[in-house]
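*Asks:* this one's sequence-less:
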């Protein structure tokens, strides 16, 4: 039977790439961010549609699927509204990006795909929009499974806890867990990349570029040890905001990664030394954009910008940090294959 997927909120293509690598064709990816187009279309067979998901109709998706016999509707609604930081500013949970899961449910009802998958931050489950999403799928006749997983269990070299949801019209479905678990480390992932200085770009890979550091931040990273915190620094290097009582608990910034452990969660600011534990384990710089992409389990050759395109840290950091890790996408695809094999026979 012919199977294919459409990827909503596709971003740079992490989920699509994982699905394709495991033999699930993806017809199209939909995202309203034009910066995603080059990476998405260059590395994947699917076409990119630059659209606001609220304007997409079920009829359009059905035309994309065509005569496909088994339809998969996949997506990772932007997670910022559900992050711990964003919750400080939330209102009633029904405006702006909070409503994107309702759009996902609307399209699921109109398309009636065989399988649905969604990935988001764990805290999404605390909000009514997620409960409404699950309830809507169950009313439509789906068997729904969801759970919080650590992506490190699925060959992603970082500690990245995520909510994964799978739903099927053909019986119970769940994420297939690996039989053996040995986390991939930072050393295994990026240990062989050429050394860089802060602010340097590799001649053979424009994405292997690290952001520049001020003289004070250079002194700070030189005073940092892998796995340590800014508390290890001489007092004159400690930022004023961390000296205050309200800042003493923020130990997860200005830190170096450890070679023999998974990386911390990649964020949209993963190229910045002061934005998290994103310091290189031994070189005096933050990790490069390429290293961040590899820690998201993108292949080394995954292209994010044209050869003559501008490498913009803020834009590419957003694309990389927001992506579904490719290897998590592969695990989702294997789970779908396993489920469909049991129903097709």
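*Replies:* It's in. The shown structure was predicted, so the numbers you read here are calculated from the model rather than taken from an experiment. Residues are numbered from 1 along each chain as shown.
*Asks:* CA only for contacts and neighbour counts going forward, please
*Replies:* Noted.
*Asks:* surely residue 329 and residue 18 touch.
*Replies:* Yes. Using C-alpha atoms under 8 Å, residue 329 makes contact with residue 18 at a distance of 4.3 Å.
*Asks:* tell me the secondary structure at residue 298.
*Replies:* Under DSSP: H, G, I helix; E, B strand; the rest coil, residue 298 falls in the coil class.
*Asks:* list the contacts of it.
*Replies:* 14, 325, 326, 327 (C-alpha atoms under 8 Å, 6 or more residues apart in numbering).
*Asks:* tell me which of the residues you listed fall in helices.
*Replies:* The helices, defined by DSSP state H, take in 14, 326, 327 from these.
*Asks:* what's the neighbour count on the first one?
*Replies:* What that stands for is residue 14. Other residues within reach of residue 14, judged by other C-alpha atoms under 10 Å, total 28.
*Asks:* roughly how far does it sit from residue 147?
*Replies:* According to C-alpha to C-alpha, to the nearest Å, residue 14 and residue 147 sit 20 Å apart.
*Asks:* do the same with residue 107
*Replies:* For residue 107 relative to residue 147 (C-alpha to C-alpha), the value is 22 Å.
*Asks:* same question, residue 227
*Replies:* 29 Å.
*Asks:* cool, and residue 45?
*Replies:* For residue 45 relative to residue 147 (C-alpha to C-alpha), the value is 30 Å.
*Asks:* please compare the first structure with the one that follows:
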């Protein structure tokens, strides 16, 4: 039995990939505003049992009738949708005020409207709930950054999420469970925390049980959980990447350079070598920084180590030549033996390298910029490729990121690709949610069947 899923703010399709990978869901609808992301979503669902309808439009201007008509094309009548999922952006949102578009369609005024509508940052959350009210899915899932649970509203931290829960329970009649889940606890090689709301109209709401754990916590491993998947497990089997052009995508599987880990073997779903394993060029100044970085270390630790080394060199030169420390430092800097950048203060993961033996830190849309986080390869003098980032996000190798909106299947525009990958829900986490919800839907369906059988018997 397969169930139905509609995804809003779908991006390139991380959530829907996880749901289809579970083998229990057909994705019937995907909605987003980004052209390349929606094209990637459609491309990777084209061979599904039921390829989804895609709608590129702002959810605030999207008519409910248009959504119903699209789902009817996929055999889903009003009230029959099994699951609706989406991650309304919660940081900054859009500057387009809701009142500019309220007259375009019949928009239901929920009780929380007066509490949220006057703040334009809440537009997308509110509209998502209004669409849910119209579609009435059995399960409604909201995925967002953990900060959403502490988002201030009317002078109090956390009030936004309280209002969302109140609207789900009182207005829409759902039972709600909320928690912050770490993707690493579900077999994703990345320490990525996300706030997950699961709302159920068919019984109590619950969250999927964790399957993995921090290997430094033996009491969790003793419960049957597996150790976290590491960066080495995820990407060590990938070869040297193409330089700017995706020249090795589509070639033979013999390009893999090492026997796969259990995780990597599960990711090797493509009949040929995957696309998007492309590196970009970096300025020499950036390469000079990451050359000195050791895997898994913070910027504070590495800059402190480098400054200590420089101090010894400064003292030695000053003593040998009878000059001041200031002059000695200037001479070392001019000769390239001292890099002044290590005297600057950056946040902890800036310019740092991934560690082979641990999960990655959060892969974001800025993973194209090495100063924005821990995105440097553990050994090579470069940043990670789109394919490496995808592996760390738990996208399997058959998933291709289309980085242009023209007729070509371009897969080389790293900035656009990283934006899609970093904004996606990890498919591994989505799959865990999908399998959990499918079990709940199975139980509900069995209960309805027993009721029908009982009616026949007593009739």
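*Replies:* That came in fine, so what should we check first? If you're wondering where the values come from, they're calculated on a predicted model, not measured in any experiment.
*Asks:* let me see the TM-score of these two.
*Replies:* Scored against TM-score structural alignment, normalised by the length of the first structure, the superposed chains reach a TM-score of 0.88; 330 aligned residues with a C-alpha RMSD of 2.3 Å.
*Asks:* show the contacting residues for residue 189 of the second structure.
*Replies:* Residue 189 of the second structure touches 183, 228-231, 233-234, 358-360, 392-394, counting by C-alpha under 8 Å, 6+ apart.
*Asks:* ok, of these, which one's closest to residue 417 of the second structure?
*Replies:* Closest approach between the contacts of residue 189 of the second structure and residue 417 of the second structure, by C-alpha to C-alpha: residue 393, at 12.7 Å.
*Asks:* which residues touch the closest residue to that closest one other than its chain neighbours?
*Replies:* Leaving aside its chain neighbours, residue 393 of the second structure sits nearest to residue 426 (5.0 Å; criterion: C-alpha to C-alpha, 6 or more residues apart in numbering). If you count contacts by C-alpha under 8 Å, 6+ apart, residue 426 of the second structure has them with 14, 15, 18, 183, 188, 393, 394, 395.
*Asks:* who's sitting farthest from the centroid in the first structure?
*Replies:* residue 236 (36.5 Å; C-alpha atoms, centre = their mean).
*Asks:* would you say that residue is within a helix?
*Replies:* Yes. Counting by three-state DSSP, residue 236 of the first structure is located in a helix.
*Asks:* taking the contacts of residue 189 of the second structure one by one, which sit in helices?
*Replies:* Reading helices off the contacts of residue 189 of the second structure with DSSP H, I get 231, 233, 234, 392, 393.
*Asks:* make a markdown table from these and add distance to residue 91 of the second structure to it.
*Replies:* As requested, those are exported to a markdown table (distance: C-alpha to C-alpha, whole Å):
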| residue | distance to residue 91 of the second structure |
| --- | --- |
| 231 | 28 |
| 233 | 32 |
| 234 | 30 |
| 392 | 24 |
| 393 | 21 |
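*Asks:* quick one: which of those is nearest to residue 10 of the second structure?
*Replies:* Distances from residue 10 of the second structure to these, taken by C-alpha to C-alpha, are shortest for residue 393, at 15.5 Å.
*Asks:* aligned to the closest one, what sits in the first structure?
*Replies:* Aligning on TM-score structural alignment places residue 393 of the second structure opposite residue 296 in the first structure.
*Asks:* ok, that match to residue 239 of the first structure distance?
*Replies:* Taking C-alpha to C-alpha, one finds residue 296 of the first structure at 30 Å from residue 239 of the first structure.
*Asks:* compare these two (neighbour count), which wins?
*Replies:* Between residue 296 of the first structure and residue 239, counted using other C-alpha under 10 Å, residue 296 has the larger neighbour count: 29 against 11.
*Asks:* all helices of the stretch 301-450 of the second structure, in order?
*Replies:* For the stretch 301-450 of the second structure, the helices defined by DSSP state H, counting those that start in this stretch cover 325-334, 386-393, 414-423, 427-458.
*Asks:* just say which of the ones you listed is most tucked in.
*Replies:* helix 386-393 (a mean of 28; mean count of other C-alpha atoms under 10 Å).
*Asks:* which secondary structure elements does that one contact?
*Replies:* helix 231-235, strand 278-279, helix 414-423 (3 or more C-alpha pairs under 8 Å, 6 or more residues apart in numbering; DSSP states H and E).
*Asks:* dump those into a markdown table; add distance to residue 70 of the second structure as well.
*Replies:* Listed next are these as a markdown table, based on distance: least, C-alpha to C-alpha, whole Å:
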| stretch | distance to residue 70 of the second structure |
| --- | --- |
| helix 231-235 | 37 |
| strand 278-279 | 36 |
| helix 414-423 | 24 |
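*Asks:* what's the closest of those to residue 90 of the second structure?
*Replies:* That would be, of these and by C-alpha to C-alpha, helix 414-423, which comes in at 12.4 Å.
*Asks:* got the contact list for stretch 278-293 of the first structure?
*Replies:* 190, 195-198, 207-213, 218, 221-222, 225-226, 253-259, 264, 266, 270-273, 299-300, 313, 316-317, 320-321.
*Asks:* against residue 10 of the second structure, how distant is the residue lying closest to residue 93 of the second structure once chain neighbours are set aside?
*Replies:* Residue nearest to residue 93 of the second structure in three dimensions, not counting chain neighbours: residue 121, with 5.0 Å by C-alpha to C-alpha, 6+ apart. In this view, residue 121 of the second structure and residue 10 of the second structure are 19 Å apart by C-alpha to C-alpha.
*Asks:* those two: which is more packed in?
*Replies:* residue 10 (27 against 20).
*Asks:* contacting residues around that one?
*Replies:* Counting by C-alpha under 8 Å, 6+ apart, residue 10 of the second structure has contacts 16, 30, 31, 32, 38, 41, 86.
*Asks:* which residue lines up with residue 69 of the second structure in the first structure?
*Replies:* Looks like residue 69 of the second structure aligns to residue 63 there (TM-score structural alignment).
*Asks:* for residue 94 of the first structure, give me its contacts.
*Replies:* The neighbourhood of residue 94 of the first structure, defined by C-alpha under 8 Å, 6+ apart, consists of residue 129.
*Asks:* and it, helix, strand or coil?
*Replies:* Assignment for residue 94 of the first structure (three-state DSSP): coil.
*Asks:* for residue 205 of the first structure, see how far away it is.
*Replies:* If you go by C-alpha to C-alpha, the gap between residue 94 of the first structure and residue 205 of the first structure works out to 43 Å.
*Asks:* strands of the stretch 151-300 of the first structure, start to end?
*Replies:* With strands called from DSSP state E, counting those that start in this stretch, the stretch 151-300 of the first structure shows them at 161-168, 201-202, 205-209.
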